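Asker: below are the sequence and a predicted model for it; my questions follow.
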Amino acid sequence: MLLTSIKTKLKLTSTQKVLMSKHAGISRFTYNWGLATWQVLYKEGYKPNHLILKKFFNNEVKTVFPWIKEKGICQKITEFAFENLGKAFQNFFEKRADYPKFKRKGRNSSFTINAGGKPINIGGNRIKLPTIGWVSTYESLPHTTTTKVTISQTAGDWYISCSYEIEREITNKEYDYVGVDLGVKVRSVG
């Protein structure tokens, strides 16, 4: 099996655009909260990680902000925001990236969702996203499944991207030997 990916533009209604913006806002808020909390804990001598921050956020912070649990909002976006924060710090510690920065509204808005371990069916010009429901695409998607999707905004347009597996074609060997061309020396007669 080979892993491949696709990214395509979404054809959204105005209501769906608002819903996408809410998801991206919650993802940004969660990431920024995690980064700020990480910095405070580090200054106080602790060694934080994204798993501890996620647990505290889910048990203590989510209860203070009811808009995070609003109907129609996929609760997995906070999980992926912490996962992205953990990857950002890992890349920083391994000297592959700069120190993580706070996310700003309107710049690289995105969020990732999954179906709680169940496959997400894609194919054709529509896809049913967990909690969000059916959304349309401008181009036809291959008929397959994926485990998670990322939705991002660029220049006012929303895009969906995901990875999926395809079968690798196995070619049969036609011959048991290989020919090698060593070239021919030509002597010019002149």
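Answerer: Structure's in. What do you need?
Asker: CA atoms for contacts and neighbours, from now on please.
Answerer: Fine.
Asker: if I look at Glu79, how far off is Gly116?
Answerer: Glu79 is 11 Å from Gly116, where distance means C-alpha to C-alpha, to the nearest Å.
Asker: try this one next to it:
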Amino acid sequence: MPRAPQPDPTITTRVLRLRIKDKHAPWLREMAFHVNQVWNYCNELGFKVWLRERRFMSGFDFAAYTRGATKEGLPLHSQTVQAVAEEFATRRRQFRKVKLRWRVSKGAKRSLGWIPFKSSAIQYRNGQVFLAGKPLGLWDSYGLSNYRLGSGSISEDARGRWYLNVTVKVQKQPGPATAAIGKAVALDLNLRSAATSDAVLLEFEQHYRILEEKIARAQRAKKPKLVRALCAKAANRRKDQHHKHSTALVRNYDAIFVGNVNSLALAKTRMAKSVLDAGWGMFRTMLRYKCDDAGVWLEEVNEAYSTQTCSCCQSRTGPKGVAGLGIREWPCEVCGAYHHRDINAAINILAAGRGRLAGGIHALSA
């Protein structure tokens, strides 16, 4: 048998997100309604097959039941129907559930619009994308004519705005060899800042907290549109802040080490609102793909005891326990060095990261 072609290591995949003009919203909502029907059909069919045969259906299995639906009047591209079935099978396997939630098209708890597609179902020409033969105007800030469009989706946000999310292939920058890594930095993530090993504090403003009082007033006044607009403003501010910090780090350093703080676990505690407002997961995701594009090393390092260990003599003399969380600066009882709690932790993370690379780990754990 002929060998399957190997992926080109110099090519990477990026997702471009472009806003679609609002005049197409009615048609897109109609298409999203039919997508929901396909999803719910797969949900019900998959549950019945599991009850009868105790097996889970794959995307290939669903194809036999959805084949020919577009010829019977379903106004969707056949590739979109396949993409919905495959996505359902993937999510059911991911969440390990026999049955997933229904996608609701109307009402207070309606699902946000979502229309997946494959590369053969979308085309770009003359400043427009064509989906199922329908031209869609958009604000082309990337120059889509320079890319070969792959699969993706069209999605709706909470304010009813629609976006094209499409994958493209781009040239990947070669990363430096482990021995050639020059300027490196480590980050200790906190709720209000990210301390670097270069003694710089990157401020993380609490954008939701800033607008929380206005959001509460709008909720009491029963103004859902204003609530969604204020929440979107906080999210956009947070995203802009993370983009600026992550871009500056990638441009100025050859290697970046980040503590492996478990944001998902902390989001289940009483600190959930502050943890989600800090957006640690979003920030690390941005660092991950930007480092991958720019050829910068990115390593997540175990940050256990990094705040308690003196970065000068390695003695564990720092503040401990819940009572010590409020202590931001402390002197080492052994060597006498005076430390800023977060900067000291970042320096320890940097040392641990360099030690891992020196130990022969040539693949990034991102």
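Answerer: Yes, it's here. Bear in mind that the values here come from a model prediction, so they are computed numbers and not experimental data.
Asker: now what about the TM-score between them?
Answerer: Structural agreement between the overlaid chains, expressed as a TM-score with TM-score structural alignment, normalised by the length of the first structure, amounts to 0.70; 163 aligned residues with a C-alpha RMSD of 3.2 Å.
Asker: which residues touch the aligned partner of Ser152 of the first structure in the second structure?
Answerer: Under the alignment (TM-score structural alignment), Ser152 of the first structure maps onto Ser155 of the second structure. Residues in contact with Ser155 of the second structure (C-alpha atoms under 8 Å, 6 or more residues apart in numbering) are Leu112, Gly113, Trp114, Ile115, Trp162, Tyr163, Leu164, Asn165.
Asker: wait, the fourth one touches Ser153, no?
Answerer: Pointing back at Ile115 of the second structure there. Yes - the pair formed by Ile115 of the second structure and Ser153 meets the contact definition of C-alpha atoms under 8 Å, at 5.4 Å.
Asker: compare those two (neighbour count), which wins?
Answerer: Per other C-alpha atoms under 10 Å, whichever of Ile115 of the second structure and Ser153 has more neighbours is Ile115, with 23 against 17.
Asker: using the three-state scheme, assign that one.
Answerer: Counting by DSSP: H, G, I helix; E, B strand; the rest coil, the backbone at Ile115 of the second structure sits in strand.
Asker: what's the match for it in the first structure?
Answerer: Matched by TM-score structural alignment, Ile115 of the second structure corresponds to Phe111 in the first structure.
Asker: go on, Lys48 of the second structure?
Answerer: Using TM-score structural alignment, the partner of Lys48 of the second structure in the first structure is Val40.
Asker: give me the distance between the match of Ser152 of the first structure and Trp280 of the second structure.
Answerer: Using C-alpha to C-alpha, which is the criterion applied here, Ser155 of the second structure is 24 Å from Trp280 of the second structure.
Asker: what of Arg91 of the second structure?
Answerer: Distance from Arg91 of the second structure to Trp280 of the second structure, by C-alpha to C-alpha: 24 Å.
Asker: and for Lys233 of the second structure?
Answerer: Using C-alpha to C-alpha, which is the criterion applied here, Lys233 of the second structure is 18 Å from Trp280 of the second structure.
Asker: what does Leu226 of the second structure give?
Answerer: Using C-alpha to C-alpha, one gets 26 Å for the distance from Leu226 of the second structure to Trp280 of the second structure.
Asker: those two: who's more crowded?
Answerer: Trp280 (21 against 17).
Asker: how about the more buried one, what does it touch?
Answerer: By C-alpha under 8 Å, 6+ apart, Trp280 of the second structure lies in contact with Leu189, Ser263.
Asker: rerun at 7 Å
Answerer: With contacts defined as C-alpha atoms under 7 Å, 6 or more residues apart in numbering, Trp280 of the second structure is in contact with Ser263.
Asker: in the first structure, which strand is the longest?
Answerer: strand 133-146 (DSSP state E).
Asker: show me what counts as buried in that strand.
Answerer: Buried residues in strand 133-146 of the first structure, counting neighbours by 16 or more other C-alpha atoms under 10 Å, are found at Ser136, Thr137, Leu141, Thr145, Thr146.
Asker: mind checking what helix or strand follows that strand in sequence?
Answerer: Past strand 133-146 of the first structure, heading to the C-terminal end, the next element that is a helix or strand (DSSP states H and E) is strand 148-154.
Asker: thank you kindly, that will do.
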